[in-house]
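Participant: How does the following fold in three dimensions:
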Amino acid sequence: MRQRNSTSAPVPHAARIRAMARASRLRGWGGVAAMALACALTALFTLLPLHRVSDRPDTGGRGVAHATPAAAPDCKDPEASLKPSGAGGATIEAIKKKGKLVVGIDQNSYRWGYRNPNTGELEGFDIDLAKRIAAAILDDPDPSKVVFRAVPTQERIPAIDSGQVDMVVRTMTINCDRIKQVDFSTAYFETSQQVLVPQGSKIEGFDTLKGHKVCVASGSIAEEALKSQGHPAEDTITVANQLDCLVRLQLDEAEAVVTDGALAAGQAAQDPTVKVLEDTLDPEYYGVAMKKGADDLVRQVNQVLEDYRDDGWQQSYDKWLAADLGKGSPPAPKYKD
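Facilitator: All right, here's what the predicted structure looks like:
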């Protein structure tokens, strides 16, 4: 799916940060005091309390093709998952017994998982999917039955391993390294890595990133992609969440952001002074991540996705993503033999 710049109104906190940056146009806001203010604003909007959060503490078109990091030799098809079933099992019963599904999400990704500043509610493509899964597992459409927990990019897998969340629905790419640590559902979205730059930037794509400060989220596929292309570590800025990269770009501390094209489109929708370049890497697929060995839960989620592709996926896509990404459809599921 080729990204297109959106003219949608920016999310208010991004607009406030951008307005202050323009008001004091000196590079980096002209000093430590201004930087402290920017960081405070970022922290404020990143750590806003979530609706229905448990009391446990938070952890914290195609363009030009390029090679992605080599897959492990024993990994042939990481997107293949267990065949769907609604039979249930020990994991499903434990979730039903506690009467709630705890889902790790992002509250900073516009269009995917973010807090609507007008209503205070969490919204987005991933949020819709999480609610659909919770309703199916708990046999109850009441949205209060799903507990959302904001999880930083690098804490997604630890949050699953520790039992802080039952699953993660957070634009999480399925790959060979991650399937060794968690189990995934079938893919529910296709994207690829792309570059976000200010309007007027001379950066044209991945081949022209060297020598420029590039921001990525720690623990992301983008971070791996930069390393695989030999991007100098001293020119790579790593942050906890993607929204922080947009702020770094607005403050002229970064010259480009590398992230999933689907997320980059959301950032361009927040700030019309930036754009998404057409250059892409190989296709990637988002999946719902769950604890290793929770086969009954994986099968149940795959059953939900079977139904969701026919009734729900397109409606959610059209509502949240079509304005920025154009026409779209869900990827076909792949199952293990």
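
Participant: contacts and neighbour counts: CA atoms only from here.
Facilitator: Fine.

Participant: can you give me the strands for this protein?
Facilitator: Secondary structure of the chain (DSSP state E): strands located at 101-105, 108-109, 113-115, 122-123, 146-150, 167-168, 182-184, 189-198, 214-217, 236-239, 256-260, 274-276, 283-286, 289-291.

Participant: For Arg18, which of those strands is the nearest?
Facilitator: Distance to Arg18, taken as C-alpha to C-alpha, is lowest for strand 274-276 among these, at 11.2 Å.

Participant: So which elements touch the closest one?
Facilitator: For strand 274-276, the contact count by 3 or more C-alpha pairs under 8 Å, 6 or more residues apart in numbering; DSSP states H and E identifies strand 189-198, helix 261-270 as packing neighbours.

Participant: could I get these as a markdown table with mean neighbour count?
Facilitator: Shown next, in a markdown table, are those (neighbours: other C-alpha atoms under 10 Å):
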| stretch | mean neighbour count |
| --- | --- |
| strand 189-198 | 24 |
| helix 261-270 | 26 |
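
Participant: pretty sure Tyr217 contacts Arg248?
Facilitator: In this structure residue 217 is Ala, not Tyr. No: contact criterion C-alpha atoms under 8 Å: Ala217 and Arg248 do not qualify, at 11.7 Å.

Participant: I'd like the structure of this one too, to check against the first:
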Amino acid sequence: MQRIALVALTGLLVLTACAGADPAPTSTPGGTGTTVSLPPTSEQASGSPTIDKIKARGRMVVGVADNLPGVSRYHQDGGKHSGFDIRLADLIATGFGLPKDSVRFRSTTAATRLSTLESGDVDLAFGGIKTSKQPQIGLVGPYLPVHQDLLTRKGTTAVAPGQPVCVVADSGAAEKARTVSTNLVEERNGDACVSALRSGAVAAFSGDDLVLRGYAAAENGAFTVLGRSLSTEGYFIGIPARDRALRAKLVEILGKAIGDGSWAKLYQESFGAPAPTPPSVK
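Facilitator: Model prediction:
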């Protein structure tokens, strides 16, 4: 009798334990009873490693020039950048779903712009990029149409062959500038070329028309842009070449900005002139 009672008590304890246990996982059809994780939603992953890294960090780091008036210029007195590239970067960050003021700018030069992207120091590279010979770097754009031109001292209407013409080293301006003069002087940046022009060391400064007009405006009429249009080009955004989802998203954002008038508004506010025909972005 005692044995029967003991067995009954043991069975009751087993039933009680089973009732308090978590239910067994439900098997999926044809499965093994293991838990299946759902794929991440679009809010969790964009398909772009670059965008996902930016959103996880909470800010976007962009490499820009610090001495291109109207395009991208760093102001030491206020510690901030200004210009078309800066406004466009903010617009792109919003398109990525980032909050306002989430972009950090890193000053780069023509020589270092793409290498900082390759090393991962920046997420995107702006600042007068026209070509890339590095297979790991892709270009999206053009986002800004430009023409190579000549900046001279007021009263100068032409540059004679053999007169010294300043170009920024590694900017790509030398090839077209040689059609004007074979006597080229290379400087580290546009500010140095402007100083050489102001002092009379060179007869002209050859570079992108938008930048030259910015320098002319800053000199209060001492300089003039000749309007030679030595070439027709555009500025591009440098990205990791393999990130196709990033390219598609940037093309979408830029296309929307052009279509709804935002691009023209940025141009007008940055350069003080009516926007030209928008570029075809790809």
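
Participant: mind putting the helices and strands packed on strand 274-276 of the first structure in JSON lines, distance to Gln300 of the first structure included?
Facilitator: Shown next, in JSON lines, are those (distance: least, C-alpha to C-alpha, whole Å):
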{"stretch": "strand 189-198", "distance to Gln300 of the first structure": "18"}
{"stretch": "helix 261-270", "distance to Gln300 of the first structure": "26"}
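
Participant: Go through those and name the closest to Arg309 of the first structure.
Facilitator: With C-alpha to C-alpha, the closest approach to Arg309 of the first structure among those belongs to strand 189-198: 10.5 Å.

Participant: and that closest one, which stretch of the second structure?
Facilitator: Under the alignment (TM-score structural alignment), strand 189-198 of the first structure falls on residues 144-153 in the second structure.

Participant: How far does the helix or strand encompassing Leu15 of the second structure sit from its chain's centre?
Facilitator: Following DSSP states H and E, one finds Leu15 of the second structure within helix 2-20. Relative to the centre of its chain, helix 2-20 of the second structure is centred 70 Å away, using C-alpha atoms, centre = their mean, to the nearest Å.

Participant: That one packs against which elements?
Facilitator: Helix 2-20 of the second structure packs on no helix or strand, going by 3+ C-alpha pairs under 8 Å, 6+ apart.

Participant: Buried residues in that helix, which are they?
Facilitator: By neighbour count on 16 or more other C-alpha atoms under 10 Å, the buried set for helix 2-20 of the second structure is empty.

Participant: thinking again about what came up before, residues contacting the match of strand 189-198 of the first structure, please?
Facilitator: Outside of stretch 144-153 of the second structure, the residues that reach it under the criterion C-alpha atoms under 8 Å, 6 or more residues apart in numbering are 173, 176, 197-198, 203-210, 212, 216, 222-236, 278-279.

Participant: Stretch 61-70 of the second structure now?
Facilitator: Contacts for stretch 61-70 of the second structure (C-alpha under 8 Å, 6+ apart): 72-74, 81-85, 89, 103-110, 113, 116-117, 121-128, 189-191, 210-212, 214-215, 270-271.

Participant: What subset of these is buried?
Facilitator: The neighbour count (16+ other C-alpha under 10 Å) marks 72-74, 81-85, 89, 103-110, 113, 116-117, 122-128, 189-190, 210-212, 214-215, 270-271 as buried among the contacts of stretch 61-70 of the second structure.

Participant: Now do the helices in the stretch 51-200 of the first structure.
Facilitator: Here the stretch 51-200 of the first structure has its helices, by DSSP state H, counting those that start in this stretch, at 90-98, 125-138, 156-161.

Participant: which other helices and strands contact the longest one?
Facilitator: Going back to what we said before, that points to helix 125-138 of the first structure. Applying 3+ C-alpha pairs under 8 Å, 6+ apart, one finds that helix 125-138 of the first structure makes contact with helix 90-98, strand 101-105, strand 113-115, strand 146-150, helix 295-310, helix 313-320.

Participant: okay, these in TSV with distance to Asp139 of the first structure next?
Facilitator: Putting those into TSV (distance: least, C-alpha to C-alpha, whole Å) gives the following:
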stretch	distance to Asp139 of the first structure
helix 90-98	9
strand 101-105	11
strand 113-115	23
strand 146-150	12
helix 295-310	12
helix 313-320	19
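
Participant: so how far is Met290 of the first structure from the spatially closest residue to Gly88 of the first structure that is not a sequence neighbour?
Facilitator: Closest residue to Gly88 of the first structure apart from its sequence neighbours, by C-alpha to C-alpha, 6 or more residues apart in numbering: Asp296 at 5.6 Å. Taking C-alpha to C-alpha, to the nearest Å as the measure, Asp296 of the first structure falls 11 Å from Met290 of the first structure.

Participant: For these two, indicate the residue with more neighbours.
Facilitator: The residue with more neighbours, out of Asp296 of the first structure and Met290, is Met290; 28 against 20, by other C-alpha atoms under 10 Å.
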